[in-house]
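# Below are the sequence and a predicted model; questions follow.
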Amino acid sequence: MDENKKAMSSLEEAIACPVCYKTLTTAPQDCNQCHNYFRNELAKLPSASLDLTPERIKGEIDDAVDSQPLRTELFRLPIISFLYERILPPIWAMGLRNVGGIDIEFQECREFFGQNLGIVADISCGTGIFSRRLALLQQCEQIIALDYSEAMLGQVQQQMQLEGISPSQITIIRGDVAALPFTPNSLDAVYSGAAMHCWPDATQGLRNIYQALRSGGKLFATTFLQPLPSIVFRFFTPDELPQMAIAAGFHPDCVQLETRGVYGIIKCVK
C-alpha cells in the first residue's frame, strides 16, 4: 500500500459519523440514522471539506442554530472570519495570548507533542493557523482542521491555496466539539487554541477529546481566564481548568496548567 492510500485508510478509520458513531468501513450501506449522508460526505475526500455536524446529517439545521449560544454563533459571521487572522495575531503577540503570540504557542505545542506524529486534530481551528504551520513541517501522517464555523473553514481553504498546501495535507471538517466525528482511541494529539471559552460545554468538549485520543495521546489547549467578564464568553478560573480535565477522564498526574496573566495553557496526556 503506497503512502497516500495508507494515510487515507487511517483517516477513514479515525473519522466517525457523529450520529451513528460508525466509520466508513463499518457503517451499513443503508443507515437509517444518518441516511447515508456520512458515506456520501467521505466520498469527497481529499478534495473538499466535509460537514459532519449532527444537525446537518439529520437535516435539523434550523433547530441547531437556535440551540447554539452566541459565543459559538459569533464566529460563523463572515466578517469575523475575515478579520480573525488579519487583526488578532498582532494583539496576541503584544501579550494578550503570549508574549510572542502564536509563534511561541506553536513552538511550545510542537515540543509537547514531540516528533513523528500520526493523526493530529486542530479542534476549533479558526482559520487554521496551527494546522497550516503543522502541514508545512510535513511531520504528521494526517492533519484534521475542525471548526463549527463554515466561514472560518472557508478562510482555511483560501489560506492553504495561498501557501501552497495541498488538500491532501489537511482534512477540513465542519464539526461540533459536543459531538466530535472521531472514533475512540483514534487521535495521537489534539490542539485547541484560544477556544474553550467559546464552547457551549467545555467539560463535555474535553471529555469528547479524551475519548478520541489514543492511550498516550496528548492535548494542548489554551483559553482566556477570569477576571475577564463572562458576558458573551465563558471564562474560567485557574482552578477550574485542571478540574475540568480530570472530570473529562485525564489522570490528575497527567494534567499540567500554566497561567500567564489572563491566559491559561493546559497540557494533558491520556
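Done, it's in.
# Only C-alpha atoms from now on, for both contacts and neighbour counts.
Will do.
# Arg76 against Met152, yeah?
Yes: in this structure, Arg76 is within contact of Met152 by C-alpha atoms under 8 Å, at 7.0 Å.
# Of these two, which one has the most company?
When Arg76 and Met152 are compared on other C-alpha atoms under 10 Å, the one with more neighbours turns out to be Met152, at 28 against 18.
# what's the distance between the more buried one and Phe106?
Using C-alpha to C-alpha, to the nearest Å, we find Met152 at a distance of 19 Å from Phe106.
# Check Phe220 too.
Phe220 is 10 Å from Phe106, where distance means C-alpha to C-alpha.
# go on, His197?
His197 sits 19 Å away from Phe106 when distances are taken as C-alpha to C-alpha.
# out of those two, which sits in the more crowded spot?
Using other C-alpha under 10 Å as the criterion, His197 and Phe106 rank with His197 on top: 20 against 17.
# show me what contacts the more buried one?
For His197, the contact set (C-alpha atoms under 8 Å, 6 or more residues apart in numbering) comprises 223-224, 233-236.
# Alongside the first one, take a look at this:
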Amino acid sequence: MSGFGAVGARLYAWFNRHPETNRAVVDLAELRAGEPVLEVGCGPGVALELAARQAGAEYVAAVDPSETFVAMARKRVPGADVRLAGAETVPFADGSFAAIYTLASMHHWDDRDAGLARLTAKLAPGGRLLLAERLLDRPGHGITPGQIGEVAARLTDFGQTGVRTVERRVGRRTLAVLVSERPLAA
C-alpha cells in the first residue's frame, strides 16, 4: 500500500480517531518501561503516544506508508523512531522488538503473508505480536471470523505460539485482537 495523501491522511485521522480503541490495544500489549516496541501502520500516532508513555519515547518505533502520517506521528511523539514503510518492508533488524502491534492496518496491507512473516521476524524471543482489527460479518475494513482463522494458521506456520483471539467491545464496535508470542528458543 502506498499510503494516504496529505488531504486523505488528515481526513482519515480526523474521522477515525478512537482513543478508546488505541488504549485497548496498548493495554493488551502489556508494555513495560524500557521495552522496545513497534507500531505498524501508526497513522497520526495516537496509539504510539500511549505506548511512549508506558515504554518511553526512546524505546518506541513506528512505520506507516504515508509520508503525512509519518510527519504527524513524529510531531506527536518526539524521540520515537518513526519511518516511512509498510508491514512488508519494516526496516528494523530482526529480533529487535519485545512487542509489535497493529491497529486497523492489516486489512490495508498489499501482501498479508509477507507482512506477517516480516513482523514475526522482527520479534525478539518471547516477544508479543498483536494484530487488532474491527470484527466484521463480511470482508471489508476489518477482519471476519474466517479471516481470523487464516491469519492464526499463518502465524502458527511462522512459528508463533500461544495464538489466540481476544475480543473487546469498544463503543458500538467489537475489536478482534490476534495475540501470539515468539518462542524463547527456536
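Yep, it's here. Just so you know, these numbers come straight off a predicted model, no measurement behind them.
# Let me see the ranges of the helices in the stretch 51-200 of structure 1.
Listed in chain order, the helices of the stretch 51-200 of structure 1 (DSSP state H, counting those that start in this stretch) span 54-58, 61-67, 70-73, 78-93, 102-113, 129-137, 150-163.
# of all the ones you listed, which lies closest to Ile265 of structure 1?
The closest of the helices of the stretch 51-200 of structure 1 to Ile265 of structure 1 is helix 102-113. By C-alpha to C-alpha, the value is 9.3 Å.
# what's the spacing between that closest one and its chain's center?
Once both centres are worked out by C-alpha atoms, centre = their mean, to the nearest Å, helix 102-113 of structure 1 turns out to sit 16 Å from its chain's centre.
# Next, the buried residues of it.
Neighbour counts over helix 102-113 of structure 1 (16 or more other C-alpha atoms under 10 Å) mark 102, 105-106, 109, 112-113 as buried.
# Just put the helices of the stretch 51-200 of structure 1 in TSV and tack on distance to Gly193 of structure 1.
Converted to TSV, these look like this (distance: least, C-alpha to C-alpha, whole Å):
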stretch	distance to Gly193 of structure 1
helix 54-58	23
helix 61-67	24
helix 70-73	15
helix 78-93	12
helix 102-113	9
helix 129-137	8
helix 150-163	14
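# Looking at these, which is nearest to Val269 of structure 1?
Set against Val269 of structure 1 and scored by C-alpha to C-alpha, the helices of the stretch 51-200 of structure 1 come closest in helix 102-113, at 9.8 Å.
# The closest one - contacts with which helices or strands?
The contact analysis (3 or more C-alpha pairs under 8 Å, 6 or more residues apart in numbering; DSSP states H and E) places helix 102-113 of structure 1 against helix 78-93, strand 213-224.
# most tightly surrounded among those?
Among those, the stretch with the highest mean neighbour count (mean count of other C-alpha atoms under 10 Å) is strand 213-224, at a mean of 22.
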